[in-house]
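Trainee: fold the following, please.
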Amino acid sequence: MRVLPVLLTFILLAVNAIPAWAGGEAVSVEPVELALNAHLDYLEDPQHVLSLDDVRRPDLGWERNSDYAFNKGFNDSSWWLRMRLTNPTDNPQPRLLEVGYAALDHIQIYVLEGDRLLQQWTLGDKQPYFQRPVDHRYFVVPVTWDAGQTLEIYLRVTTSGSAKAPLTLWGYQRFHTVDFVNTLVQGFYYGGMTSIALYNLLIFFVLRDRNYLYYVAFIISTVMTLAAQSGLAFQFLWREATLWNDLAIVFFTAATAAFASVFSLRFLRISSLSRRLGVVLRATFTLNVALIVAAFMMPYHWAAIIVLVNVLITIVVVVVAGIFALRSQIPSARIFMLAWSLLLSGAMVVILSHLGVLPVNLLTEYSTHFGSMLEAVLLSLALAQRINTERRLRFQAQADALDASQRANMELEERVRSRTAELEQLNVRLQKLSETDSLTGLANRRFLETRLREEWARCSRQQRPLTVMLLDVDFFKEVNDRYGHPAGDACLQQVANVVRGGLRWPADVAARYGGEEFCLLLPETDSSGAAAVAERVRQRVSAETVQVEDAAFTVTISVGVYTGLPVAGATPEDFIQRADAALYQSKQSGRNQVTVATG
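Mentor: Below you'll find the predicted structure:
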């Protein structure tokens, strides 16, 4: 009878002697960058009841992870991960253990040597950011292996989102080098996207076209979605707002889909192509807006799944709209489809990764970054093409109006030039239009004042005379009152033709100064030469008959001339004032005469 108790005691001692670790061989920590995905085991805890002591029992159903990062998609379970790492060298090996996914609610990390607990951390985006042992967007903890030491590391992951945990063990220098490069890449991405958003926002303020506003909102939502998913927003924008950190991902993802819908609707003019497709896009937009509101009321787990499914629906609807616009030969549809294909392909990869269909790797993690950057560049080109098209049409209309009144032959020459040369010429002609009086074809007052300052400076340097001549149509109000405003316009045009005929040299300027008043600017002209020009113009005006419909009449002009040398202390406006005073003297002396003043 004594044999049975002894046998039972022996069995219990043997069971206790079985080591807790029953996984694979210990992995050396010598590499400065070690992906741990293929070296860890995982255990599902659907009831959330297993403790560290429980999972160290050798009778549990641990499974070996694949070469890909651990990823179980959306589920309600807790997940235990374990690995055994050793330092075969004679020197201590300080390392950083990184969990490379920012959207995990709760992470418990335990470091053990045998049965002795050496280190323990509680991390996750439900914890305030300042509690992290290493200031980083991902979850990073320091672990040091003494010479010849073997450690077991256990992680418990519980999250309402996608349960994935890419694990990497880093040497300190290697970690900071790679993180520096990643930071540069992130800075390039976010800086580039911000620049594109600001560029299009400025265009919106100039053009007041809501397409650009929706596009800016789409870019900002995309950037904020990726910043929230990558942990950068939690690191730099809302370190203490743990509740909002969860909501932000759902909020900005739904906002991205909403603005994608409304931008596609307006940019491709879908409502004018297909009423039904327009209704579908509006419904998609409304649903996404509703999900933005629902994000504050629904559990994150369900809100995230619903938003991701709705994003897939939005992708399908937008692609269908793009194909429809492409078949309808909308000018920007081809670039639109190429841009959205890149973005949506990246989004599809990320969504399938979140759902556990695709593995977690560099491509799946950054596919949306790559796609959204290329998409933003291409759509900005499409919007710029739209601006250029509208501007080209506007310039063309202005050029045609100017051609009809002055230089029809130049338009024929312009149309045979290349598009680049044509655009440059249109800009030049637009400048000319801004300097020309539309009624008379003479230079306007703005151009006159510019040329007056230029000739003033030149004549001042060379000490050459400068003449300013002001001409006013006598009794012009009576012409309008008696014959009508069309007759008045015809009168001004005929006087303008005579004034234009008074020009002698390319440097001379004839301009409409205002109302029925004209101005001649004659550089390097003395008072006698100016008086001759003024008298010739006065005589020609009085000699010509203005013919309008059934009426015919003549008009006269009064002229004030001032000639002088530009000297220090004087201004171009002084010449205008003195010519105006001479004009006033001609009016007071009976009109239809020339008064010359010199200084």
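
Trainee: could you use CA atoms for every contact and neighbour count after this?
Mentor: Will do.

Trainee: residue 98: what secondary structure?
Mentor: Three-state assignment for residue 98 (DSSP: H, G, I helix; E, B strand; the rest coil): strand.

Trainee: can you pull the contacts of it?
Mentor: Residues near residue 98 by C-alpha atoms under 8 Å, 6 or more residues apart in numbering: 138-141, 166-170.

Trainee: what's the burial count for the nearest residue to it once chain neighbours are set aside?
Mentor: Distances taken as C-alpha to C-alpha, 6 or more residues apart in numbering place residue 140 nearest to residue 98, at 4.4 Å, with adjacent residues excluded. By the measure other C-alpha atoms under 10 Å, the count of residues near residue 140 is 21.

Trainee: let me know whether my guess that residue 140 is in a strand holds.
Mentor: Yes - counting by three-state DSSP, residue 140 is located in a strand.

Trainee: make sure it is actually in contact with residue 96.
Mentor: Yes - counting by C-alpha atoms under 8 Å, residue 96 is a contact partner of residue 140 at 6.4 Å.

Trainee: rewinding a little: of the contacts of residue 98, closest to residue 127?
Mentor: Using C-alpha to C-alpha, residue 139 comes nearest to residue 127 of the contacts of residue 98, at 11.2 Å.

Trainee: pull the number of nearby residues for the closest one.
Mentor: By the measure other C-alpha under 10 Å, the count of residues near residue 139 is 25.

Trainee: do residue 135 as well
Mentor: Residue 135: 13 neighbours (other C-alpha under 10 Å).

Trainee: one more, for comparison:
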Amino acid sequence: MKRWVYLLTSAILLTLLVGWYTANANTDLSNSEEPIELWYLKSETPLSLSDVYENDNVQWQRLDSARASFGYTRDEYWLRLFIDAKDYDRVLHVGYPLIDELDIYWVQPETIKTYELGDRQPYYERPILTSEFSVPLPAGESGTLYMSARTESSMRLPVSIRSEQRFFDAQMQKRLAEGIYFGVLLCMAVYNLFGFVASREPEFGLYSLYTLFFGGLMLSLDGLGFRYLWPDSLFLQDKGIPIFGSLTFLTAALFAYQLLRLKEYRTTLARGLFVMAGLSVLTFLVAIFASYRVSIHVLLVMAAPGCLFLLIVGAYLWRKGLVYARMFTIAWGTLLLSVMANSLGYLGVIDSMFIQRHAIMLGSGIEILLLSWVLAVRYNEQRREKLEAQERYNEELEGRVEERTFELQIALRELQDVNTELEKRNFEDSLTGLYNRRYFTQQLEKEYRRAFRNQRPLSLLMVDIDHFKKVNDTHGHFIGDQILQGLASVLKQSAKRPGDIVCRYGGEEFAIILADSLQEQAEAFAESLVKRVRKTRFATDSGARNITISVGVAELDSAAGQSTERLFKAADEALYRAKREGRDQVVTV
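Mentor: Below is the predicted model:
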């Protein structure tokens, strides 16, 4: 009787899953409401907007569809499309959430709007908060839109334009459909977790973990994890797919080993599951320490053979006459087909966003429901045997739990060490060895609060190398990097006080925070710095070079309640006054 209850429950959940699939078929955001004519440009080196906008020698190539797909590549791709004015608000949507860097430039007659997107940018800085990438197209505006993309994932750029109302309607329907899918996964995870608590059978616990990790993988694939669960974690967004993918295969191998009792039938296949688990651990380590490009290829190489091996295991036990092995084989066969379709989509073999984004969801949903049913049947058949051996099994289980807890503690300590090292690197500019812009922002706020609280002076210097673009254009970026390193050394040597903080703000621009310094003191320091740089000959591979710098100086007016933004803006304006008025000088405000 209980078996029919499980079958009925699975049938209901499958019906909901089919409803999800149908809803997504009608709300695919990669289908554009308006006809789009895309042109693309491939470059092995990074280009700027001026390189492609003002250069008549750029050879644009026309795309056959609005769903650009270039597979895994290290090249930078530019897209161009012309947007006509409409009398209603629209949204331009790039329906792929795994692009590392996506810069969008909307060139209009009077202005250029720039959007810096990508999953390496903080989520809440997006102009429209969606799991993919969207920018508004206000009514009555037209122009030429350029997009540059760089990614370690598959280079897929499905572009669509919809009216604002239809876009958000489709988003709502898509979220509802995805809610059904992840609701099914959560129900299965909680249901089997309760089964584990009630029965103490490890199959239930492993299957619950498997379902959760698979849910994490799908959240990473669809960009929903970055939107709802870890919007402030760029590390997890970058590593989520290989991390959750490797953990999914690890728990799948352990679950299959525990469920099927292969050691009672064929030890060779049982060892194969351990090999699969070991490879999953290695894949997990690769996911943490290697780049995304390396780890995702390792995961994709392991995914299809791993599913195929589990399929072989199920088929072998099916031939042995085990009833539940039939459903196990069908479940893994369904997932294998969906994983293969998804992998081919990422590799650019299948040019179908719908297959890539939904096949694995549909296949995994069916597979998870069927495996849950298999688990229930297996548990009922083995219940008497388990009850007879309960005491012995509990002792073995306790030992395994202690061992896994110890391994987890070791892994957590190692992960903590890695996170500490990554946090240190996050505050360091890799070229100059100075603090980076992120550290500058945090430290300026900290010094501002201290100065405001203690009513102490605080000065800020913004430093920029004069005519640095000419140096790069004439001698190359390598020589420019050597000059940047030399100037960084001079700045660091000049700022001798413990409270002086030197940061590379970006490009050829540097920032120096001078705590407990009045404007007169900061100006004197800046003047000496300008003179020292003017007299210094910087060693490069093309010979010694002289440069000059311009400096803007501003002091915090804490009595007037001046903010860090006002202070930075004042120093920045002073810097650009110095450049406008002849460079190689200091300007104060």
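
Trainee: pick out the most distant pair among the contacts of residue 98 of structure 1.
Mentor: 141 and 166 (14.1 Å).

Trainee: quick one, helices of the stretch 101-250 of structure 1?
Mentor: All helices of the stretch 101-250 of structure 1, identified by DSSP state H, counting those that start in this stretch, fall at 172-207, 210-230, 232-236, 242-267.

Trainee: what about residue 141 and residue 166 of structure 1, which has more around it?
Mentor: Using other C-alpha under 10 Å as the criterion, residue 141 of structure 1 and residue 166 rank with residue 141 on top: 21 against 17.

Trainee: just put the helices of the stretch 101-250 of structure 1 in CSV and tack on mean neighbour count and distance to residue 287 of structure 1.
Mentor: CSV is the format used below for those (neighbours: other C-alpha atoms under 10 Å; distance: least, C-alpha to C-alpha, whole Å):
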stretch, mean neighbour count, distance to residue 287 of structure 1
helix 172-207, 15, 25
helix 210-230, 22, 16
helix 232-236, 19, 26
helix 242-267, 23, 8
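
Trainee: mind putting these into TSV with distance to residue 286 of structure 1?
Mentor: Formatted as TSV, the helices of the stretch 101-250 of structure 1 follow (distance: least, C-alpha to C-alpha, whole Å):
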stretch	distance to residue 286 of structure 1
helix 172-207	24
helix 210-230	15
helix 232-236	27
helix 242-267	7
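
Trainee: do you know which of those helices lies nearest residue 300 of structure 1?
Mentor: Per C-alpha to C-alpha, nearest to residue 300 of structure 1 of the helices of the stretch 101-250 of structure 1: helix 242-267, 7.1 Å.

Trainee: give the buried residues for the very next helix or strand once past the closest one.
Mentor: Later in the chain than helix 242-267 of structure 1, the nearest helix or strand by DSSP states H and E is helix 270-273. Neighbour-count burial for helix 270-273 of structure 1 flags residue 270 (criterion: 16 or more other C-alpha atoms under 10 Å).

Trainee: and helix 270-273 of structure 1, how far from structure 2 on average?
Mentor: On superposition with structure 2, the mean distance recorded for helix 270-273 of structure 1 (mean C-alpha distance after the TM-score superposition for structure 1) is 2.3 Å.

Trainee: what lies in contact with the very next helix or strand once past that helix?
Mentor: Downstream of helix 270-273 of structure 1, the first helix or strand assigned by DSSP H and E is helix 275-294. The contact list for helix 275-294 of structure 1 (C-alpha under 8 Å, 6+ apart) reads 250-252, 254-255, 257-259, 261-262, 265, 270-271, 303, 307, 310, 314, 317-318, 321.

Trainee: what span of structure 2 is helix 275-294 of structure 1 aligned with?
Mentor: With TM-score structural alignment applied, helix 275-294 of structure 1 matches the range 267-286 in structure 2.

Trainee: distance from the chain centre to the matching stretch, please.
Mentor: Counting by C-alpha atoms, centre = their mean, to the nearest Å, stretch 267-286 of structure 2 is centred 27 Å from the centre of its parent chain.

Trainee: how near is the counterpart of residue 144 of structure 2 in structure 1 to residue 113 of structure 1?
Mentor: By TM-score structural alignment, residue 144 of structure 2 lines up with residue 152 in structure 1. Taking C-alpha to C-alpha, to the nearest Å as the measure, residue 152 of structure 1 falls 6 Å from residue 113 of structure 1.
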